[in-house]
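# kindly generate the corresponding structure for this input.
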Amino acid sequence: MAWVVLVISGLLETVWAAALGASKGFSKLWPSVLFGVALLLSMSGLAYALRAIPLGTGYAIWVGIGAVGTAIYGIVAMHDPLTVGRITCLVLIVAGVVGLKVLH
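Next up is the predicted model:
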């Protein structure tokens, strides 16, 4: 169960990161509210998951999911550049996350 919560919390990190950008420095109400709710849920889920998953492993996986998810969101929704270098780096992050899970 802790792993499922950790993955969902990592996905929520993507949500709060995207909402933070959309809030334009907290000047827009609804993106700011979404940021706060997603941040609270993401951190709470991480805290719950870390009861059963070692800190270094759990935090690295949470950050990795959030970083890759946010990068994909940026590419798809915000038209961030898609380059071979970016794809390579994202694949390396995913490989690291998978490696941490496998070696846990």
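# make it CA atoms for all contacts and neighbour counts henceforth
OK.
# longest single helix anywhere in the chain?
helix 55-77 (DSSP state H).
# buried residues in it?
57-73 (16 or more other C-alpha atoms under 10 Å).
# next up, for comparison:
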Amino acid sequence: MSALSQAWLLLLGAGICEIGWPLGFKLSQTSQYPKLAIAASIISIAVSGLLLWMAQKQIPIGTAYAVWTGIGAAGTFLVGVMWFNDPLTVMRSVGAMMIIGGVIVMKLAH
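Reported below is the predicted structural model:
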């Protein structure tokens, strides 16, 4: 596997971890273990940042940041809809699709 492919996998992992910290914050408000949820958020932030840092060795900062935040935003939107009964409206869905589309374009442009 090339260094660039590894960097993209690291960036994917960073984006997935980026979903973890808002999830932890939400769970800290809704579960009986708020301290554990906050601790998970802190760990998720740290791992996400570390993986982003590692990915940026091969991927330009603008591309890496856009993909990282896009995965985090779209993923958090999906988590909210699926597990927290966040509203699934046409406009919110279009917004999420635009984020995902932007991430795809950034990947293809790299």
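# re the thing from before, against the second structure, what's the mean shift for the longest helix of the first structure, could you check?
Here the mean offset of helix 55-77 of the first structure against the second structure after fitting is 0.3 Å, by mean C-alpha distance after the TM-score superposition for the first structure.
# do the same with stretch 86-101 of the first structure
Mean for stretch 86-101 of the first structure is 0.6 Å (mean C-alpha distance after the TM-score superposition for the first structure).
# what range in the second structure matches that stretch?
Using TM-score structural alignment, stretch 86-101 of the first structure lines up with residues 92-107 of the second structure.
# for Ala52 of the first structure, grab the count of nearby residues.
Using other C-alpha atoms under 10 Å, Ala52 of the first structure is surrounded by 12 other residues.
# ok, the aligned residue in the second structure for it - contacts?
Aligned by TM-score structural alignment, Ala52 of the first structure pairs with Gln58 of the second structure. With contact set as C-alpha atoms under 8 Å, 6 or more residues apart in numbering, Gln58 of the second structure has these partners: 3-4, 7.
# what about the residues you listed, which one has the most neighbours?
When the contacts of Gln58 of the second structure are compared by neighbour count (other C-alpha under 10 Å), Ala7 ends up highest, at 21 neighbours.
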